[in-house]
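Visitor: pasting the sequence and the predicted model now:
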Amino acid sequence: MASYYTDILLVSLLMSSALTEETICAKYTFQDKLVDAVFELQHQVDILKRELKNVQNQLNNYQLSRDMATASMETQLTAEDKRIEEKLTTLTNGLPGRITSVMTGLSTPGGSIYTRWGRSTCNANRTQTVYSGYAAGSHYGNQGAAANYLCLTKEPLWRKFEDTKQSGAPVFGAEYEFDHRSRVTFFDREITDQDAPCAVCQSPRSQLLMIPGRNKCLDGWTLEYEGYLVAGDISHAAASEFICLDANPEALPNDSGNTDGKLFYFAEARCGGSLKCPPYVDGRELTCVVCTK
């Protein structure tokens, strides 16, 4: 650029034929100054160009860094959106089933009912006492009697009746017997011939299981109560059934004495036949446990 301006100045000076030598020398002196100024100006322009390039590089670097940060943020946001969408989809897909489950729980009473033999109340995990009653059943000496034990209510209600004893299915109270054993060893007190209470219990858990032969629930089950397996004596005329008597049985107040009726005897293992011994032991009293789930 400087050379271009210099040539223009020389042509202009040569075309002026009337110029004197002194004038020409003065013009050359001016030309030198002008050339120096042009070079200085070009130098300044070059400096400005370099500074502009540096600024442009800085802007480019900033833009690149911002783009990378934006891309990283967009990647994170995309991943988060995907996670939230997947979770929402899972919740949405499972919602009908959960609604059905809730509606079923509202429309169908849950829980289970069982009798706690030998106790007057129910005190297991969130289990309620429906009513407290008297253990009862057919007389042990009556042939053809009913086999099952009853938990009679303490608040009977009647329909039509005749207050005379007649042939049929008489119901007696139940007593503890446990003959030929030390009752103190098993119950820490003497309970022979004492009258037995019972309680009907409602558990919030729907599955109910009585396990003969053990006094602890299986994994995943909740203990309601544990005790001894009992039934009627094999020498008696009346049939009986096996039930689970609480390990710490109570006695009804105002005991009636030794009047028999429906009786409780220990159930024990008998080896020498098909019962496997071990694990069972000949003559040993069997335990039991009532569990819910």
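Guide: It's in.

Visitor: rest of the way, CA atoms for contacts and neighbours
Guide: OK.

Visitor: what about the strands in the stretch 1-150 of the chain?
Guide: 112-117, 128-137, 150-153 (DSSP state E, counting those that start in this stretch).

Visitor: of the ones you listed, which is nearest Tyr265?
Guide: strand 112-117 (13.0 Å; Cα to Cα).

Visitor: of all the strands of the stretch 1-150 of the chain, which lies closest to Cys271?
Guide: strand 112-117 (27.5 Å).

Visitor: who does that closest one touch, helix- and strand-wise?
Guide: strand 197-203, strand 243-246 (3 or more Cα pairs under 8 Å, 6 or more residues apart in numbering; DSSP states H and E).

Visitor: re earlier: what's the closest of the strands of the stretch 1-150 of the chain to Ala237?
Guide: Nearest of those (Cα to Cα): strand 128-137, 13.8 Å.

Visitor: in addition, the following structure is provided for comparison:
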Amino acid sequence: MTAIFTFTLLILFQISFGEELNEEKRLLLSDPQQIQSEIHALQQEVEHFKVLAAEFQAQKQENQALKAEVADLKQTFGLQEADLNQRFGLLESSSQKSGSIYIRWGKHSCPKLNGTELVYEGTAGGSYYTETGNGANTLCLPHDPELLPDHFTLKSDGGHFSHIYGGEYQFSLGKVVVQDDVPCSVCRVKMATSSMMIPAKRSCSIGWSKQYSGLLTANTYYANKNEYLCVDEDPDFIERSRQNENGRLFYPVKTICGTLPCPPYKNATLVSCVLCTM
């Protein structure tokens, strides 16, 4: 009985409290100040959303401008890269057509330096050491000569011809001995425009690059003249019989004081040499 009474009171309290809440809501909605306050709050929220929309639009425009700038930069960079590649290609092509050539006497190969390449290797050739004619210069004759065709015939005045012979060492140095045949190699320095042989030096001047150093050679003093040539200080030889066939002979050069100032030179000493490029 008591429980039923208590339950009944709770239901009546809830009904009464609910009616009071509904009445309070009706009073708030009918209050002009409350309505004005709600409208003002809504207006503030609308203004806030307008500000956010304006900021979003500005950010969108800024992003579009940045995208356009990036596209321009990409296009500009692409053109610059293409221009650089073209210029580099032209420089590389130009470097393939330019350079400086020299002969390395006494070697089968060119120095293992950056920008130096072998054009061809061969054997030294020139005038016989006692003949008064022929050519004065020494040649690097390739190992794979191409002969004139059979139909290429001519008649020389008086039947006379010039001669060319192979070269022989007339000294022993390292692995070569007297009578060994002299090899040579034609070298090209791609990143250079000048080359020179400096006698009596083993180093190059400032700004020049050393290709090799060696021993100054020429014909013997009592025979016919030929060139002063710089033979590599670590000479090679051509593999064949070591017969004394003479030909274009390579003798070491020694100093003779008198007209040659001593000092700085010293009498009867071998002369060094170096090949430099720039």
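Guide: Ah, there it is. Keep in mind it's a predicted model, so treat the numbers as computed, not measured.

Visitor: format the strands of the stretch 1-150 of structure 1 as JSON lines; extra columns: distance to Gly105 of structure 1 and mean neighbour count.
Guide: Listed next are the strands of the stretch 1-150 of structure 1 as JSON lines, based on distance: least, Cα to Cα, whole Å; neighbours: other Cα atoms under 10 Å:
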{"stretch": "strand 112-117", "distance to Gly105 of structure 1": "14", "mean neighbour count": "22"}
{"stretch": "strand 128-137", "distance to Gly105 of structure 1": "19", "mean neighbour count": "22"}
{"stretch": "strand 150-153", "distance to Gly105 of structure 1": "29", "mean neighbour count": "19"}
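
Visitor: same list, those, but as a markdown table with distance to Ala2 of structure 1 please.
Guide: A markdown table is the format used below for these (distance: least, Cα to Cα, whole Å):
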| stretch | distance to Ala2 of structure 1 |
| --- | --- |
| strand 112-117 | 108 |
| strand 128-137 | 109 |
| strand 150-153 | 124 |
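
Visitor: among those, which comes closest to Ala169 of structure 1?
Guide: When the strands of the stretch 1-150 of structure 1 are compared (using Cα to Cα), the closest one is strand 128-137, at 9.4 Å.

Visitor: quick one, that closest one and strand 197-203 angle?
Guide: Here strand 128-137 of structure 1 runs at an angle of 140 degrees relative to strand 197-203 (axes from the mean of the first three to the mean of the last three Cα atoms, to 10 degrees).

Visitor: contacting residues around strand 128-137 of structure 1?
Guide: For strand 128-137 of structure 1, contacts defined as Cα atoms under 8 Å, 6 or more residues apart in numbering pick out 117-118, 120-123, 146-154, 171-174, 195-203, 261-262.

Visitor: and stretch 269-282 of structure 1, by the same measure?
Guide: 268, 283-286.

Visitor: returning to what we had before: could I have the ChimeraX command that selects the buried members from the contacts of strand 128-137 of structure 1?
Guide: To isolate the buried ones among the contacts of strand 128-137 of structure 1 in ChimeraX, judged by 16 or more other Cα atoms under 10 Å, type:
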select :117,118,120,121,122,146,147,149,150,151,152,171,172,173,174,195,196,197,198,199,200,201,202,203,261,262
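
Visitor: which residues in the stretch 151-293 of structure 1 form helices?
Guide: 183-187 (DSSP state H, counting those that start in this stretch).

Visitor: which residues of it fall in strands?
Guide: Here the stretch 151-293 of structure 1 has its strands, by DSSP E, counting those that start in this stretch, at 172-176, 197-203, 208-212, 222-231, 243-246, 262-266, 287-292.
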